[in-house]
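> Sequence and predicted structure, then a few things I'm wondering about:
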Amino acid sequence: MPRISAATIGEHRAQTQDRILQAVSRLSRVQGIDAISMTDVAHEAGITRTVLYNYYPDKAALLLAFTERVTHYFIEAYTAQLPPSASPSERLRAFVRLQLAGLVAHPHPGAAGLSASLGPDAYQQLADHVAPMQRILVEILDSGAASADFHLQDVEATARMIMAVIGAEREPLISGRVSVEAAEEIVSGFVLRALGSAS
């Protein structure tokens, strides 16, 4: 097993956690998150299963940590890509594009599949971890409604429907039948027309 050099135990733990989560990311692109085992992750990270279980006691805990990291990266990327002056339509397009790119970068089953795999308690925790992304979408819709760029009746319901439309491209993207760029045009065009946007 490769040694990890670190000045402190805290740094050592952080480096090991990073290697573990990077291993999950690589494996998710090859076999999908639902098919990954703890043994797969330990092997990919170059550690023993005992070490892995010291950090994450089960697959649910591992996926929760991974989801939290992906959510953090999404928010950073979304913030970095958009100037403060971006219109609601531009912000919505960026949100859709990053969500679709995330489906390709970190393939995973839909909500029903994850619920069956993780169980209801862990699935609810997973939903709580991705809530910040949902809040970004709600803020985009709120700003679009306030500026009259978007016409909608229920912001929360509209946000759920947009996420469902994005999710509908999961299988075509993962299978390679459609590119992120093509899916972004399809999804953004559909959603913006539904919102009555001229953009």
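That came through, no problem.

> all contacts plus neighbour counts: C-alpha atoms, from now on.
Will do.

> Name the SS class of residue 42, please.
The local conformation at residue 42, judged by DSSP: H, G, I helix; E, B strand; the rest coil, is helix.

> Report the separation between it and residue 49.
5 Å (C-alpha to C-alpha, to the nearest Å).

> Of those two, which one has the most company?
residue 42 (20 against 16; other C-alpha atoms under 10 Å).

> Now do the contacts for the more buried one.
Counting by C-alpha atoms under 8 Å, 6 or more residues apart in numbering, residue 42 touches 20, 48, 49, 52.

> quick one: residue 89 and residue 82, what's the gap?
The gap separating residue 89 from residue 82 is 12 Å, by C-alpha to C-alpha.

> Equivalent analysis for residue 22, please.
Counting by C-alpha to C-alpha, the gap from residue 22 to residue 82 is 26 Å.

> Please apply the same query to residue 60.
Relative to residue 82, residue 60 is positioned 33 Å away (criterion: C-alpha to C-alpha).

> putting a second one here so we can go through both:
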Amino acid sequence: MPRITAPTVAEHRSRRLEALLEAGRELVTEGGPDALTLANLAKRVGLSRPSLYEYFRSREDLAAAIVEDELPRWTALVAESLGGEAPLAEKLTSYVQMQLELMRDGRHAAAVALSAHALPEDARQRIRDGHQRLLEPLVDTLADAGVAEPRLRAMLIQGIVESANRLPVPDGTALVAVTVDQILHGIDTK
């Protein structure tokens, strides 16, 4: 009989699931998406493969679980970056800075790499839904500020941030400043 390491079975399973997801992220961060296999995960955490099947039916199920586990954390960080009574420009600066830091974090890179792999359609839909929820705090902030077409503008802002993330710019402070300036003012030709 497996040893329970928490006051309740439910808490034990919850802790074990957290540890499995973290170990899965580490595998992807260290070896890329192909390193994420149930056999590698079992070795990493010291469980038998059959024990893993209690948590994940397949590698794809594990990959989807890792991505889905990250989305609420990201949404909370996005909402926090847009909170408070600051002017819109300050909120957007905070949002861009937080998003760029998040995108360069190893956890995000692992989730993005996994999302690009073949996942079942139901998992892809759950991830798409999670990304839509991730955009909601920005949509709400723009709407509260009286910005026209807040959803469309939020999608465009996110597109600019994602593009900025791909640039090989060593100075993150300059990247944030120019990205925010582009969002707020576009290109001033005067």
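Right, received. Where do you want to start? Model, not experiment: these values are computed from the prediction.

> follow-up on the earlier one: can you flag the buried ones in the contacts of residue 42 of the first structure?
Buried members of the contacts of residue 42 of the first structure, scored by 16 or more other C-alpha atoms under 10 Å, are 20, 49, 52.

> Spatially nearest residue to the first one, not counting backbone neighbours?
Spelled out, it's residue 20 of the first structure. Distances taken as C-alpha to C-alpha, 6 or more residues apart in numbering place residue 45 nearest to residue 20 of the first structure, at 5.3 Å, with adjacent residues excluded.

> Give the equivalent position in the second structure for the one you found.
In the second structure, the residue matched to residue 45 of the first structure (TM-score structural alignment) is residue 45.

> Do I have it right that its match meets residue 23?
Yes: using C-alpha atoms under 8 Å, residue 45 of the second structure makes contact with residue 23 at a distance of 7.1 Å.

> neighbour-wise, which of these two wins?
Comparing residue 45 of the second structure with residue 23 by other C-alpha under 10 Å, the one with more neighbours is residue 23, at 19 against 14.

> Can you give the distance of the helix or strand that that one is a member of from its chain's centre?
Residue 23 of the second structure belongs to helix 9-31 when assigned by DSSP states H and E. On the basis of C-alpha atoms, centre = their mean, to the nearest Å, helix 9-31 of the second structure sits 16 Å off its chain's mean C-alpha point.

> Just give me the mean distance for it relative to the first structure.
Compared with the first structure after the fit, helix 9-31 of the second structure shows a mean deviation of 1.6 Å (mean C-alpha distance after the TM-score superposition for the first structure).

> List the buried residues of stretch 58-65 of the first structure.
Buried positions in stretch 58-65 of the first structure, judged by neighbour count with 16+ other C-alpha under 10 Å: 59, 60, 61, 62, 63, 64, 65.

> ok, of these, which one's closest to residue 195 of the first structure?
Of all those, residue 64 has the smallest distance to residue 195 of the first structure: 32.8 Å, by C-alpha to C-alpha.

> ok now the helix or strand hosting the closest one, how far from the chain's centre?
If you go by DSSP H and E, residue 64 of the first structure is part of helix 59-81. Put simply, helix 59-81 of the first structure sits 6 Å off its chain's centre (C-alpha atoms, centre = their mean).

> just stretch 170-190 of the second structure next, same as before
Here stretch 170-190 of the second structure is found 24 Å from its chain centre; the criterion is C-alpha atoms, centre = their mean.

> which residues make contact with that stretch from outside it?
Residues from elsewhere that reach stretch 170-190 of the second structure (C-alpha under 8 Å, 6+ apart): 89, 92, 93, 96, 97, 100, 157, 160, 161, 164, 169.

> Contact partners for the last one?
When you say that, I think you mean residue 169 of the second structure. Residues in contact with residue 169 of the second structure, defined by C-alpha under 8 Å, 6+ apart, are residue 175.

> how about it, secondary structure?
For residue 169 of the second structure, the assignment made with three-state DSSP gives coil.

> distance of it from residue 128 of the second structure?
Distance from residue 169 of the second structure to residue 128 of the second structure, by C-alpha to C-alpha: 29 Å.

> same thing with the fourth one?
Here the criterion is C-alpha to C-alpha. By it, residue 96 of the second structure lies 21 Å from residue 128 of the second structure.
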